[in-house]
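Chemist: got a structure for you, letters missing:
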């Protein structure tokens, strides 16, 4: 009886078996404009291969399994020996192996390495965001280690390797290695200068013994960790290897794994140091200065990760509405739904354009580009990561009740969406960092104004937004209380400038009319009339 009445109809087919890279027109164009013409074919082929991997049913199933089977902590073995090991589902290791082999930790050693890696990271986040954490930490550790050439010589070839070597062994025996980070403590959080972990110098030059704790330690199964501790000369950066040179385990006591809202496949731990061996990285008292390069790189990955989540949410919403019929026609053809989808698509494309522009600045490495990064990385991290959650929630709503069901994959995106705005410094930290850059590094503002100035005169709403921004900067009274609004303006003005210069007119017009022109409501789907929303939605469609 049930078989004769249960007919499945008017359901969108699974969004699988496609190339996530070539289907993302905004990403393809951003990669091409920031890549040397001599490398474009090579980079496109590489990213298209990864895009097909990301879109495959098998890899998407790995992502589901890794999320559904979170890691388990084993503090002791059967005999009572302390082991402090984290057990992961096989799908986690398959994903991490694919990510390493795809070069997601190798940006520092390849031509156009940061742009191609940024695009790959944006794609890989759409499969399963949890495994992106160790990939990000490993990638970001390189600039900190380069402050000590001796350490860099040992670790950098392993961190930038495309070999996933999961066994815990001394670094000299590893074909590839992963890094984690331990900065925050329970009493301080983002205020790392309140850290109490103590570092006592040992007889060996550069060696110390650590005693203390870390309230959040990312990727505790990694081969090494960069941590902050109080040495005699002040807050200092240290490298803590998981395994010592003689093959014995370092003292690295995992107290528990965090039970997180999202990012469930990834282990985040509380750890204790009790006579833990560590090697100093940089000078005593220069801990923040040493690790700041790592922080900047991970903040850019927060932008990329949020852009990836937004892109996947928009792709799922557009795909569903293209196939779903209601009230006598396809949802995608209904003017109000098309307004919602176009609004979401514009937000996603603006995030992608901004993220890839910052990656290109890393590849350039010039003085002006470094100054631009100093201001725009915290601004982008603030704004793009905050836009991720409302985009994911609205995209899930486009699927109706289907979007609230776990099988759709949308709840996983919703749970993941707030993460990047919290990690690596929450919103206030980013806004205050923007103010710090304005006060201490005037060349950062010069570089920013030069960048947005490339688009002046192309759109009157963008010109007005630039003028308003300059007015804000002229009034420094109570600026800290206005830091969030100012940071938002830095981000949206730069996004507008990039879209005016590079995006199709329909996308740039929609962005400037809403985000810069003031004709926009508090919810998505409030784009003003007269825009070509159909063209914007067609551009965002993942498969034809």
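Modeler: Looks like it arrived, so ask away. Fair warning: this is a prediction, and the values are worked out from it, not measured in the lab. Numbering: from 1, shown residues only.
Chemist: when you work out contacts or count neighbours from here on, use the C-alpha atoms and nothing else.
Modeler: Fine.
Chemist: which is the succeeding secondary structure element to the longest helix seen in the chain?
Modeler: Using DSSP state H, we find that the single longest helix of the chain is helix 287-323. Proceeding N to C from helix 287-323, the next assigned helix or strand is strand 325-326, under DSSP states H and E.
Chemist: helices or strands up against whichever helix or strand comes after that following strand?
Modeler: Once strand 325-326 ends, the next helix or strand along the chain (criterion: DSSP H and E) is strand 329-330. Counting contacts by 3 or more CA pairs under 8 Å, 6 or more residues apart in numbering; DSSP states H and E, strand 329-330 packs against helix 287-323.
Chemist: got another, please set it beside the one above:
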């Protein structure tokens, strides 16, 4: 049969490009936060994650979901999760780039910033596989609470070798770690945990316990080991729980089922039970909460980084589509109202990039008193505001593609995957209210008012709206904002810091439009409502992915 028509006016996929070289906002933020950093590894990663081959792995890993096998064909309990080969290809690439352990391996001038930039770039390709990567990053320093375990596992946790086999750590060149904190009855309230830890002697790894109980969210159950919380005689404590015990036998971790999630399809999240599983104490008995909070700080950074990466990819897809798609006589990107939408999205993406990398810089300078205060202040702020903006951002970017953005297949299907992924980072490691309340606690630590004033000082005079907000924030913090005001405070601190950072890193068109809209009120209640004074063309040109 003859074809009825020729297919035209359909954009070519966004593929075969360097995600790092074309992200001017990221490169400028890197130059500001880590001027001495060698960009070569990030340039190489940006080229790798932009290839059609890696994009195909991302698609296949998500369309071929993990499968749980509780027993082998002879009826023996195995508790294994089977992944598509593309999942392992993605994991190998992420581990090979050091996204799980660069800050702990040494050798980089600004390791947390370098890793943060790489984490954002990889998120644009595929975010699900970064769950075990993020947990390994956060768990590694906490493991120092057990010197003997850390001596054995530490070097392999920073290795660039990926090995998915469920065998003894001795037989692997590299390992990964997960976490198990929440239970059915408690969720974020981990003090309500009921899993019991009973002392079972000691050995080369220190105090050994037997754990009996469950975990309601146990992500990436095929990791080699986990840090988990359980109730010991002295209270809630942290334990190191390997999947394979030192004698080579499998630990009694029973995977009940895998979660059927909205997004994050390539990653396996599970429910598990511990049937007298063996674990070794990490840190002091009864000090589990402080340890989990320390790990949570790092995973909350990754939530902000992940959403920022997803924003950038959604924006890149929208720009790529509208630059090639014609409607009403000219490209969509040339239509005045579409320009406003795209420029507004570009402002949001660049502001998120600036704030996320600034937070990573604070992690690199933990020996500096100001940076420690900023890490404490900006962690809940960045997690709250960037992640809260993600779903709205993805929905607006999807509209730029119309129906093509809503479908799951082909290159355009990435937008649907992004949209399903966006809520995760807002929920994981503490949803919005948890973050807002944590900000209130942070305002009572040290001289936060002076630290924030110092942070905003370099941008004084850049825009009148920023100056007004900077003048108003100290009194609101000093007045000890109440719980109902906490979200508003988190929003305003985020916007003030974002504006101050953009004033030091971005072109005037970006700074003026961001401050006029987000701080000055020249903005509506949806994306695409920038004022008439905004230089839309300049903002869009800076954000183009090619």
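Modeler: Nice, thanks for sending it over. Treat the numbers as computed from the prediction; the structure is a model and nothing was measured.
Chemist: follow-up on the earlier one: quick one: average offset of the longest helix of the first structure versus the second structure, please.
Modeler: With mean CA distance after the TM-score superposition for the first structure, helix 287-323 of the first structure departs from the second structure by a mean of 0.7 Å once superposed.
Chemist: read off where that helix ends up in the second structure.
Modeler: Aligned by TM-score structural alignment, helix 287-323 of the first structure falls on residues 288-324 of the second structure.
Chemist: same check on stretch 153-162 of the first structure?
Modeler: Residue span in the second structure matched to stretch 153-162 of the first structure, by TM-score structural alignment: 151-160.
Chemist: and the contacts of the matching stretch?
Modeler: 95-98, 100-102, 104-105, 136, 140, 169, 172-177 (CA atoms under 8 Å, 6 or more residues apart in numbering).
Chemist: among the residues you listed, which are in strands?
Modeler: In this view, the contacts of stretch 151-160 of the second structure that belong to strands under DSSP state E are residue 177.
Chemist: ok, and for the match of stretch 153-162 of the first structure, which residues are buried?
Modeler: Using 16 or more other CA atoms under 10 Å as the test for burial, stretch 151-160 of the second structure gives 153-160.
Chemist: residue 408 of the first structure against residue 398, yeah?
Modeler: No: using CA atoms under 8 Å, residue 408 of the first structure is not in contact with residue 398; the gap is 11.9 Å.
Chemist: coming back round to it: list the buried residues of the match of helix 287-323 of the first structure.
Modeler: Result for stretch 288-324 of the second structure [16+ other CA under 10 Å]: buried residues 288, 291-292, 295-324.
Chemist: quick one: the strands in the first structure?
Modeler: With DSSP E as the criterion, the first structure has strands spanning 72-76, 82-87, 179-182, 198-201, 207-218, 224-231, 234-241, 253-257, 268-281, 325-326, 329-330.
Chemist: which residues in the second structure does the fourth one align to?
Modeler: Mapped onto the second structure with TM-score structural alignment as the criterion, strand 198-201 of the first structure occupies residues 196-199.
Chemist: where's the matching stretch relative to the chain centroid, distance-wise?
Modeler: 33 Å (CA atoms, centre = their mean, to the nearest Å).
Chemist: ok, stretch 294-306 of the first structure next?
Modeler: The answer for stretch 294-306 of the first structure is 5 Å, by CA atoms, centre = their mean.
Chemist: kindly report the same for stretch 132-147 of the first structure.
Modeler: With CA atoms, centre = their mean, you get 13 Å for stretch 132-147 of the first structure.
Chemist: what's near enough to touch the equivalent of residue 534 of the first structure over in the second structure?
Modeler: In the second structure, the residue matched to residue 534 of the first structure (TM-score structural alignment) is residue 537. Counting by CA under 8 Å, 6+ apart, residue 537 of the second structure touches 339, 343.
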